Every structure is written in structure tokens, then in C-alpha cells.
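J.: Provided below are the primary sequence and the corresponding predicted coordinates.
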Amino acid sequence: MSKQKSLSSPRALDHLVLPVGSLAAARARLGSLGFTVASDARHPFGTENACVFFSDGTYLEPLGVASREAFEASVAAGNVFVARDRAFRFRRGEDGLSAIVLGTNDAGADHARFRKAGCSGGDPLEFSRPFRLPDGSSAEASFRLAFAADMRAPDFFLFCCERTSERPAIAPDLLSHANGVTGIARVVLVEDNPSDFQIFLQDVIEQREATAHSFGVDIDTGNSVISVLTPAGLDAWFGLQAGAERGLRGAAVVFRTQKLEAVEALFRRNDIIYEHRHHRILVRPAPGQGVVFAFEE
């Protein structure tokens, strides 16, 4: 095990981008797993989401295509977010985990930092979209995104997300989930040689400390952990076969939950196929859920 000293606070995990073939399918699947799913919301560049918010401030962003015409026009206009989503769907299919999103107070500074480190994913993106408030009224949420990518990993990217408007309050009922999940404990990526991407991830997260182990490397974001596992590690911990491809790929999301017994009872009621492994409950991917979901106390 090797460690490097941390020189600054890391960028915290904000959310995960999960491309889906259909928001309706994602809503049905996530609902059956005990998640409360927010109303559909459209972006101005052809995509739409139906988010799952957690009490620790993180969330899932199932991402669908709302308008193919606007989607393609956005790619042609140089929208990095949409171009990456289109490329992911072309290479990996309609369901999966395409991006890790980190919180920031200054996306402009992050873009400059990524350019200096040689890991910029392209031009920043600014946009606004309507947001429904808990009282039923609507407001506008505005964002600025700074992208980071590694050309060796065409199926995965990261970006820092700055909210340039006041963050709207999340309705309390959206933070309550039948499965008891309170947040994202770990995001799992897979790659034959995790150390090839360690410096890239540390630069983006701005975390100088990493923990190397026999199955890969772990990087702490302060509120979660990003793990890059070898195919052998992915098999040992999650019973998954990674295939022979190189480059970072999304493989699993590990959630914090209050009681595994309650999760198991819920899955039995909803006819969800699951398994126990290493003190976790694992659920294999399905339409609307593109990677393994794992639940741990």
C-alpha cells in the first residue's frame, strides 16, 4: 500500500451521469429498487433527466434523449456533454455509467487547471433549465461545467459542476427512499492497469493522496470513494467479468443504506433478483440501471 500526502481539499462527489434508453424504463427500474425519482426535467440541448437525490447531497442523473434533432444539433455546435453522451451510447449501448461529476465553486478555474494539466475535455458549458420547487412553483437553475478527459478512456469522463444560481431546495419526500439509501459510498471503475489513470484522476479530483492495493487504487473525494479495480478485483468484489477492453469504464455504484435486512425484504416483495457478496447486497444491471448497484450499511 502506498500513499501520497494531500496538499488541498479534494473536489467532492456531486452526482453520477447514467445514460438510459428511456426515462420511463429508468423510473420503473429505480422505483422497483426502492428509489424515489424526481420529475422529468429537460436540458436546452436535447437531453432530459429524472434524478434521484440523497440526503448526503449527492444524486444520480439518469439521462435520456428528449429531442434527437436538438441532440444532434448540440453535438454539431461543440457541446461536450452531448457529444460525450452520443459517443457513449454508440460504443457502450443505451444504459451505463458515463461520467463522475464533482462539485466546484469555480468551474472557470477548474477548466484552466485541466488545461494546464493536459486533461481538459473541451470547452466549458453554461446553461439554465427550469426547476420545480417543493411548493409546486418553478425557478431557474443555472450551471457552469468544466470537462476533464483522457483520450485513452473514450467511454468515461469527469466534469466539475458549478451552480451559478442559488441551489433550489430539494423537497424532503425526494430525499426519502424505501430502500433506506442516504448517499453514494463508492463509485467503481474498471481498467487492466489502474495506475495508468491514477495521476489523471488525482489531478481532476485535486486529491494528492491515493491508496494502492492488490486489486487497484482508491481515491477519496471527501464524501465518497472512487475505486479503479483490475478485472480480477471486479470479479472478486462484484462477481463481474470486465472483458478485454482498455480504458476506464463505469462498473458499479455502492450505496449507503440504513438496514440491509430492509433492502432485502423490499427486493423480495418487488421480485428483484439479488445476491449477497462481501457484506453487501448486489443487483445486476437491467434496462434503466446500466451498472451493478450494491447496498451496504
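T.: Noted; the coordinates are in hand. Residues are numbered from 1 along each chain as shown.

J.: only C-alpha atoms from now on, for both contacts and neighbour counts.
T.: OK.

J.: in this structure, which spans are helices?
T.: Ranges of helices within the chain are 23-32, 68-76, 80-92, 107-117, 198-205, 231-238, 260-269, based on DSSP state H.

J.: which of the residues in the third one are buried?
T.: By neighbour count, and taking 16 or more other CA atoms under 10 Å as the criterion, the buried residues in helix 80-92 are 80, 81, 82, 83, 84, 85, 86, 88, 89.

J.: could you dump those residues to JSON lines with distance to residue 209?
T.: Shown next, in JSON lines, are the buried residues of helix 80-92 (distance: CA to CA, whole Å):
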{"residue": "80", "distance to residue 209": "29"}
{"residue": "81", "distance to residue 209": "28"}
{"residue": "82", "distance to residue 209": "32"}
{"residue": "83", "distance to residue 209": "32"}
{"residue": "84", "distance to residue 209": "29"}
{"residue": "85", "distance to residue 209": "30"}
{"residue": "86", "distance to residue 209": "33"}
{"residue": "88", "distance to residue 209": "30"}
{"residue": "89", "distance to residue 209": "33"}
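
J.: got the helices of the chain as CSV, with distance to residue 188 columns?
T.: Formatted as CSV, those follow (distance: least, CA to CA, whole Å):
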stretch, distance to residue 188
helix 23-32, 19
helix 68-76, 28
helix 80-92, 17
helix 107-117, 22
helix 198-205, 13
helix 231-238, 9
helix 260-269, 20
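
J.: to residue 99, which of these lies closest?
T.: Smallest distance to residue 99 across those (CA to CA): 9.2 Å, for helix 80-92.

J.: take this one as well and set it beside the first:
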Amino acid sequence: QKGGGLVDFCLQTDDLIADTQRFRKAGVQIDDPQGQSRMRPDGYLLRWVFSLSAGTHRGVAPFLIRDETPREERVPRERTHPNGVTGISSVTVAVDDVPVVRGWYDKALGTPAREIRRDDVDGIGVRVTIGPHAFDFLAPRRPHGPLRDWLTARGPSP
């Protein structure tokens, strides 16, 4: 066991086929869209379609999702968590090769990433902003430190 935490992340889309193609053309290994459904205990059938990033790109590139039933039915808007958290504003992803990852996002999103340095984790990389969320893709600045330890234990991942 390596403890809990995020293993990947999702971007919601209204044009799953086009966005899947955009990430694929940018160099991301991503599967074709596939449908999924589940029945809630109250009998309501939830349906969605998603494309998973694949291979070593999983966890560094997002998986994409388009809900076929209202998202609020699958993920209720009004929810509380015991620790008081209300959402996620940013995600840090440890990577070995920032230029490659930057290329994916610059091409797929059509918006250039911004170079950043994060002394709290001794990393350097880029920040990609998608809506109200920030994604920091960081590589270690030195051979030892928190990002290198993370990459050694878990590989590139959030």
C-alpha cells in the first residue's frame, strides 16, 4: 500500500469525440469513448460516456467524461464532507518530462501553460488553468526531495 490519494482526474466535456481526438492528436494515449451506466438504489438509471487516458499517460493526462443523464443526478450539488472541504481548486501532478506534458495541454487546449516554480515541493514545471481549476505539472529540481520520492514510489501521478 502506498496510502490514499488521487490516482487520476477528469475533465467534463460536451463534445467527447472531438476532445478525445484533440488530446490524441496532441500525443496523449487515450482510449476511444465507451459508455457506462449504473442503477441507483432508487431505480434511476445513470448514464455517461468517457475516454480513459491509457498506459503511462494515465494520471498525467485526464480522462474525459460526458454525462448522458443530468450530472446532478450522479454527483449531487449539495454535499458535505466530514472534514469541511467544499471542492478542489488545484491539483499537483508529479512528472518526469514537463516539456512533453506541456505540449499535450498546449495543443489540446489551445492555451499555453504558464511556467512555475514551487519551492514547497522543490519542483519546476507548468500550470495549466482549466475553468476555475489549476493543474500544476511539476518535475523535481534536484535528485532528492518530495517530488523525486513521489515519482520513485508511485510514478508520474497526482
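T.: Ah, there it is. These numbers come from a predicted model, not from an experiment.

J.: before we move on, the earlier item: among the helices of the first structure, which is nearest residue 162 of the first structure?
T.: Nearest of those (CA to CA): helix 107-117, 5.7 Å.

J.: with the second structure overlaid, report how far that closest one is off on average.
T.: When the second structure is overlaid, helix 107-117 of the first structure sits 2.6 Å from its aligned residues on average, using mean CA distance after the TM-score superposition for the first structure.

J.: who are the packing partners of that helix?
T.: Here helix 107-117 of the first structure touches strand 138-148, strand 157-163, helix 198-205, going by 3 or more CA pairs under 8 Å, 6 or more residues apart in numbering; DSSP states H and E.

J.: next, the angle strand 138-148 makes with it.
T.: Interaxial angle, helix 107-117 of the first structure versus strand 138-148 (axes from the mean of the first three to the mean of the last three CA atoms, to 10 degrees): 10 degrees.

J.: quick one: residues in contact with helix 107-117 of the first structure.
T.: 120, 124, 144, 145, 146, 147, 148, 160, 161, 162, 203, 204 (CA atoms under 8 Å, 6 or more residues apart in numbering).

J.: so what's the last one up against?
T.: By CA under 8 Å, 6+ apart, residue 204 of the first structure lies in contact with 114, 148, 158.

J.: make CSV out of those residues and add neighbour count and distance to residue 241 of the first structure.
T.: Shown next, in CSV, are these (neighbours: other CA atoms under 10 Å; distance: CA to CA, whole Å):
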residue, neighbour count, distance to residue 241 of the first structure
114, 22, 32
148, 28, 27
158, 22, 24
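
J.: next, the buried residues of stretch 56-70 of the second structure.
T.: Of all the residues in stretch 56-70 of the second structure, those buried under the rule 16+ other CA under 10 Å are 57, 58, 59, 60, 61, 62, 63, 64, 65, 66, 67.

J.: let me fix that, I meant to ask about stretch 115-132 of the second structure.
T.: Under 16+ other CA under 10 Å, the buried positions of stretch 115-132 of the second structure are 117, 121, 122, 123, 124, 125, 126, 127, 128, 129.

J.: let me know the closest of these to residue 40 of the second structure.
T.: Nearest to residue 40 of the second structure among these is residue 129, at 33.5 Å by CA to CA.

J.: so that closest one versus residue 94 of the second structure, what's the distance?
T.: Going from residue 129 of the second structure to residue 94 of the second structure by CA to CA, to the nearest Å gives 16 Å.

J.: go on, residue 152 of the second structure?
T.: 10 Å.

J.: before we move on, back to that, tell me the two of the buried residues of stretch 56-70 of the second structure that are most distant?
T.: 57 and 67 (23.0 Å).

J.: if we can go back for a sec, between residue 152 and residue 94 of the second structure, who's got more neighbours?
T.: The neighbour count for residue 152 of the second structure versus residue 94, taken as other CA atoms under 10 Å, is higher for residue 94 (29 against 10).

J.: what is the equivalent residue in the first structure for that one?
T.: Under the alignment by TM-score structural alignment, residue 94 of the second structure pairs with residue 190 in the first structure.

J.: so its match is in contact with residue 229, correct?
T.: Yes. Between residue 190 of the first structure and residue 229 there is a contact at 4.8 Å, judged by CA atoms under 8 Å.

J.: OK, contacts around the alignment partner in the first structure of residue 64 of the second structure?
T.: Taking TM-score structural alignment, the alignment pairs residue 64 of the second structure with residue 160 from the first structure. Contacts for residue 160 of the first structure (CA under 8 Å, 6+ apart) come out as 101, 102, 103, 104, 107, 110, 145, 146, 147.

J.: can we see that at 7 Å?
T.: Residues in contact with residue 160 of the first structure (CA atoms under 7 Å, 6 or more residues apart in numbering) are 101, 102, 103, 104, 107, 145, 146, 147.

J.: how about residue 147 of the second structure?
T.: Listed by CA under 7 Å, 6+ apart, the contact partners of residue 147 of the second structure are 94, 121, 123, 139, 140.
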